[in-house]
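Colleague: make a model of this:
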Amino acid sequence: MNVSQRTMTTVEELVEAGLIDRADAPALAEVAARYSVAVPPAAARLIGRPDDPIGRQFLPRPEELRDLPEENADPIGDHSHEPVRGLIHRYPDRVLIKLASVCPVYCRFCFRRASVGAGTEGVLDAAALDAALAYLAGHDEVWEVILTGGDPLAVSPRRLADVSRRLAALPHVKILRAHSRVPVLTPERVTPELIAALTDSGKTVYVAIHANHPRELTPEARAACARLSEAGVALVSQSVLLRGVNDDVETLAALMRAFVETRIKPYYLHHGDLAPGTSHFRLPLAEGQALVRGLLGRVSGLCQPAYVVDIPGGHGKSPAGPAYFHREAQGWSVEDWRGIRHDYVDSVGQSGSPQT
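Modeller: The predicted model follows:
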């Protein structure tokens, strides 16, 4: 394999690097014309073959051209909650700002794949950012601002620092969160300048680290995460449950342990969204629930993510994990981590009455 020292963005570059076969190039060029390709060196070095867990995430595949009727270019309904361009206000106390529409790496399962990549604006322009911040100034119920995209840490530290400083003028905003692939797949970008830009706001800062397989948490990625946490940035994880990547209990357990070892608290495990051309990645919901159930008892409570589904149409996230309590004729039963049921008495003190 001849891995390039720069990000590969064309099928021909992937062929030359030995990551895909030349015979497959014509079909994959059609995929790349529809959905952007970007494979940075750190990701390329992890790919053993096109269908390994890392290759499946980042290398184009012919299946991406197969759209299902239920798939949607806006699968989680961003546009129905966009009062000003680039700002999503779905929940009362928090908003998303889509700071960038580009990423250092393009995941083949991305739920925003139809609106990110080549041909987009790149970063939120000055007028749109002004409008977003004016909206925030007029909504003092907003407690948290989440920077997303694209990848918000793909923008320059100068631009990120400008956003942080302007958020500092909004006292009702207490939390600044960024969701990013950068610390894992372009860890060299986590510089003192980027960290200072993130923390300039004076807010409590969280970064949600996106990784889906334990091999992504390389020594370089862990060092980048350490630089963030040692600067006072709290780290949580987000992962997507993906066929052929992490759809077994052993891999999920190893991933969650790797997060915790890196001082990243497991947060969200997303069920695959109904984005165009991604059906080959999605698992049945029942299979996802069984995998999450398999983590209980197998790994520490620190390693348990919240399994969630983004409801199509813009209705927000809903917990999708398995149920352990069951209503019985005479009360309740509860399953332990081995799947064994036990009677449970739902008893309360004298100030209340038992729940039946």
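Colleague: hey, let's count contacts and neighbours off CA atoms from now on
Modeller: Will do.
Colleague: do a quick rundown of the strands in the stretch 101-250 of the chain.
Modeller: 144-148, 175-180, 204-210, 234-240 (DSSP state E, counting those that start in this stretch).
Colleague: would you reformat those as JSON lines and include mean neighbour count and distance to Ala169?
Modeller: Formatted as JSON lines, the strands of the stretch 101-250 of the chain follow (neighbours: other C-alpha atoms under 10 Å; distance: least, C-alpha to C-alpha, whole Å):
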{"stretch": "strand 144-148", "mean neighbour count": "22", "distance to Ala169": "13"}
{"stretch": "strand 175-180", "mean neighbour count": "22", "distance to Ala169": "13"}
{"stretch": "strand 204-210", "mean neighbour count": "22", "distance to Ala169": "14"}
{"stretch": "strand 234-240", "mean neighbour count": "22", "distance to Ala169": "22"}
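Colleague: sequence B follows; please return its structure for comparison with A:
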Amino acid sequence: MTLVNDAVPSTERSTGRKFRAFTAKHLDELTVRAGLPPEQRLAIRAVATVLPFRTNSYVVEELIDWSAVPDDPIYRLVFPQEDMLPADDVAHIGDLLRRQAPRQEIEAAANRVRMRLNPHPAGQLELNVPSFGDGAVPGMQHKYDETVLYFPKQGQTCHAYCTYCFRWAQFVGDPDLKLAGDDTTQLRDYLIAHPKVTSVLFTGGDAMIMGEPVLRRYVEPLLDLEQLESIRIGTKSLAYWPQKFVTDPDADAMLRLFEQVVAAGKNLAFMAHFTHPRELEPEMVHRAVRRIRDTGAVIRTQAPLIRSINDDPAVWESMWRTQTRMGMVPYYMFVERDTGPQDYFAVPLAQAHEIFSDAYRNVSGLARTVRGPSMSATPGKVCVDGVVELGGEKVFVLHFIQCRDDALVNKPFFAKYDPAAVWLDDLKPAFADRFPFEDMVLPSR
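Modeller: Predicted coordinates:
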């Protein structure tokens, strides 16, 4: 394969806008642009001491409709909102900021709030970290037999943070909450010792925040492993910085690395995170998608269902149609995870299934590759298949797409209908005393 299609002239590459990040220190000047009053801006700064904030010039200038702020969906995707956290917490931290309290006092208050937000859902720090050789493998998660997640040390940030991100704990500067590894030899040795592993997912943060030489250092040692069928890259870069694949200095080198993965006989799965149709509109995104697909990589799309941002079947129908037309493969609709400001963003499971079904029935079979709504819960990925009446009782029908116990995969089970339930832990078993996964013995690694 060669990168001849949609080539980028050197003049465009040299004159294109460079990446510029905005962090919490820029919040006040950005929210002034939104026309927000001082007290509201202070409250937003208070939330940003607890939850991380980062965006960039592309998001600010190309995606946000500033005339519609604060209701604009892209603004809400990246800017903290004052009601994301309990009012008392926001007021307390806001008061500390107002009187310019010592930094240590502000950080201590923020950390107390963080610890109540379930920073590592699904037992990530306890249940998924494999042991190998002298002990735990830093930066690795191994929940299902066939898939290993790896968190490269240099990939523990993003081009911009989503306000709902379930990985938010990676970005708050607490080393006890961070997953990160940089020993590629250990990663390779672990895979060889676990031949059931057929797929490696590089995640973070965002693996595509890394430059080509760094990503190559993680990927290249894996290419001669016969057991590996696929290498996945989890990323929001296509939505938040598509220049990465078009005008950035190492764009061509990155795409040559993608070609090398495909030439080695691996399925390169580019797991693109799109949350709203507007992220698909810029021509730069279309060019980036074409260039990635020209390498032989497959772009699969996924996102959570987020209240006030995409909780409308028309939004999902539009995304799936556009993604299919662009040659991408709709993959997952997720349920907002039980971490961070879940209460602010969560959509009840019954409503989530209605939204999914209404969008799903209006797209062609090519877009019906998508699955959901799916919860990445402690026992596995649980899909809500519907609400039915059985034996005079209204129940949820669910099944595991993935499970720690693979004997439970794709077997239906039932939960009592609860219109307010937003997560697996909110549900109670129907027609049984216990859910089938409650007797699961978690496998050791």
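Colleague: got a list of what the counterpart of Arg282 of structure 1 in structure 2 touches?
Modeller: Arg282 of structure 1 maps onto Ala346 in structure 2, with residues paired by TM-score structural alignment. Neighbouring residues of Ala346 of structure 2 by C-alpha atoms under 8 Å, 6 or more residues apart in numbering: 305-307, 335-336, 422.
Colleague: what's the separation between Ala346 of structure 2 and Pro70 of structure 2?
Modeller: 19 Å (C-alpha to C-alpha, to the nearest Å).
Colleague: cool, and Tyr144 of structure 2?
Modeller: Taking C-alpha to C-alpha, one finds Tyr144 of structure 2 at 40 Å from Pro70 of structure 2.
Colleague: and for Asp343 of structure 2?
Modeller: 19 Å.
Colleague: coming back round to it: turn the strands of the stretch 101-250 of structure 1 into a markdown table, columns for distance to Arg61 of structure 1.
Modeller: Output for those, formatted as a markdown table (distance: least, C-alpha to C-alpha, whole Å):
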| stretch | distance to Arg61 of structure 1 |
| --- | --- |
| strand 144-148 | 26 |
| strand 175-180 | 24 |
| strand 204-210 | 21 |
| strand 234-240 | 18 |
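Colleague: what number of residues lie near Ala73 of structure 1?
Modeller: Neighbour count of Ala73 of structure 1, defined by other C-alpha atoms under 10 Å: 15.
Colleague: between the strands of the stretch 101-250 of structure 1, which one is nearest to Glu71 of structure 1?
Modeller: Nearest to Glu71 of structure 1, of all these, is strand 234-240, at 17.0 Å by C-alpha to C-alpha.
Colleague: what is the burial count for the residue mapped onto Ser164 of structure 1 from structure 2?
Modeller: The equivalent of Ser164 of structure 1 in structure 2 is Val219 (alignment by TM-score structural alignment). Using other C-alpha under 10 Å, the number of residues around Val219 of structure 2 comes to 18.
Colleague: do Ala367 of structure 2 as well
Modeller: Neighbours around Ala367 of structure 2, by other C-alpha under 10 Å: 21.
Colleague: repeat for the one 5 residues further on
Modeller: Burial of Gly372 of structure 2 is recorded as 23 neighbouring residues (other C-alpha under 10 Å).
Colleague: for the residue opposite it in structure 1 once aligned, which three-state class applies?
Modeller: Counting by TM-score structural alignment, Gly372 of structure 2 corresponds to Tyr307 in structure 1. Here Tyr307 of structure 1 is recorded as strand under DSSP: H, G, I helix; E, B strand; the rest coil.
Colleague: list the contacts for Tyr307 of structure 1?
Modeller: 268-271, 289, 292, 319-321.
Colleague: likewise for Val173 of structure 1?
Modeller: Applying C-alpha under 8 Å, 6+ apart, the residues near Val173 of structure 1 are 140, 142-145, 167, 203.
Colleague: distance of it from Asp200 of structure 1?
Modeller: Taking C-alpha to C-alpha, one finds Val173 of structure 1 at 14 Å from Asp200 of structure 1.
Colleague: from Val292 of structure 1, how far out is the aligned residue in structure 1 for Arg290 of structure 2?
Modeller: Under the alignment (TM-score structural alignment), Arg290 of structure 2 maps onto Ala226 of structure 1. Separation of Ala226 of structure 1 from Val292 of structure 1 (C-alpha to C-alpha): 27 Å.
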